[in-house]
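what's the 3D shape of this:
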Amino acid sequence: MDYTHAETYLLSRPETDKSYPFGPDVAVFKVKNKMFALLATSGKNGNELGAEFAGYAFLNLKCDPDEAIMLRDIFPEVRPAYHMSKKHWNSVVLKDSMPEKEIERLIDRSYALVVKGLKKSERTQLELRYPPDLLYR
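This is a model prediction of the structure:
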């Protein structure tokens, strides 16, 4: 999955907004004003995630703490989140070696975790507009 495909997939999630609060190179994706993803590209020296990932696009995605650790053990492309809570967020490097369907699953999981954490009125509003399989993939 490349940067453009990731961006398109993120924006396909219901009521997703994209903004650039950290500058023009870091896209933040929110549902009901709550962030569920950050999309950026690692610098040429790889200071963000390590030299082996220099120049690659990456996503920061919300994750269950136990699942976060497990994913880091399984996939070398999944790292503790850059500049975010290492307990609840992972950085996922968008390399060809990382399965596209797994990246989509992680995006869906991040989105669902944020929706589940919304105020009841906001969550109910979403649930009335969209089927559960679209919100909680």
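
all contacts plus neighbour counts: C-alpha atoms, from now on.
OK.

Point out the other elements, helices or strands, that the helix or strand residue 66 falls within touches.
If you go by DSSP states H and E, residue 66 is part of helix 65-74. When contacts are defined as 3 or more C-alpha pairs under 8 Å, 6 or more residues apart in numbering; DSSP states H and E, helix 65-74 packs onto strand 78-80, strand 89-93.

before we go on, could you also do this sequence so I can check it against the first one:
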Amino acid sequence: MTPQELSDFALELPGTTDDEAFGPGATVFKVEGKVFAILQDETPDQSAQVTLKCEPDLALHLRDQYPAVGPGYHVNKRHWNTVVLDSTVPTPEVQEMVEHSWDRVVAGMPKAARDRLTLQRG
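The predicted structure follows:
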């Protein structure tokens, strides 16, 4: 999955906005103002990567399954994974991770916001 494909996919999720809250080179995706993904641009030293919220047991499973998935970079390593976008993780799997991250963030919102966003998602 390319960074542009990831960005397009994330922005299709209800309530999602993006900005460069942490500065140039890192696009932050938020649902109702809460961060669910941080996309870091490719640099000469590293491939593009995305940091996503994840249920702790699933986070460990994904790290075991894919070498390109590791503990979250600059976030709580128990609840976040960083995925290197080097094409070794299949696009459908990355999409599932993005959706899971969005779901985790929405699950922590007040009931009215949760219900509204879940209904919009279908």
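
TM value for the aligned chains?
TM-score for the superposed pair, counting by TM-score structural alignment, normalised by the length of the second structure: 0.93. Supporting figures: 122 aligned residues with a C-alpha RMSD of 1.3 Å.

To residue 43 of the first structure, which of the helices and strands packed on helix 65-74 of the first structure lies closest?
strand 89-93 (12.5 Å; C-alpha to C-alpha).

one step back: in the second structure, what range does the helix holding residue 66 of the first structure match?
Counting by TM-score structural alignment, helix 65-74 of the first structure pairs with residues 56-65 of the second structure.

Not counting its own residues, what contacts the matching stretch?
69-71, 78-81 (C-alpha atoms under 8 Å, 6 or more residues apart in numbering).

What of stretch 20-29 of the second structure?
Stretch 20-29 of the second structure is contacted by residues 10-11, 16-19, 35-41 when judged by C-alpha under 8 Å, 6+ apart.

And the helix holding residue 66 of the first structure against the second structure, how far off on average?
With mean C-alpha distance after the TM-score superposition for the first structure, helix 65-74 of the first structure departs from the second structure by a mean of 0.7 Å once superposed.

Report the angle between that helix and strand 89-93.
30 degrees (axes from the mean of the first three to the mean of the last three C-alpha atoms, to 10 degrees).
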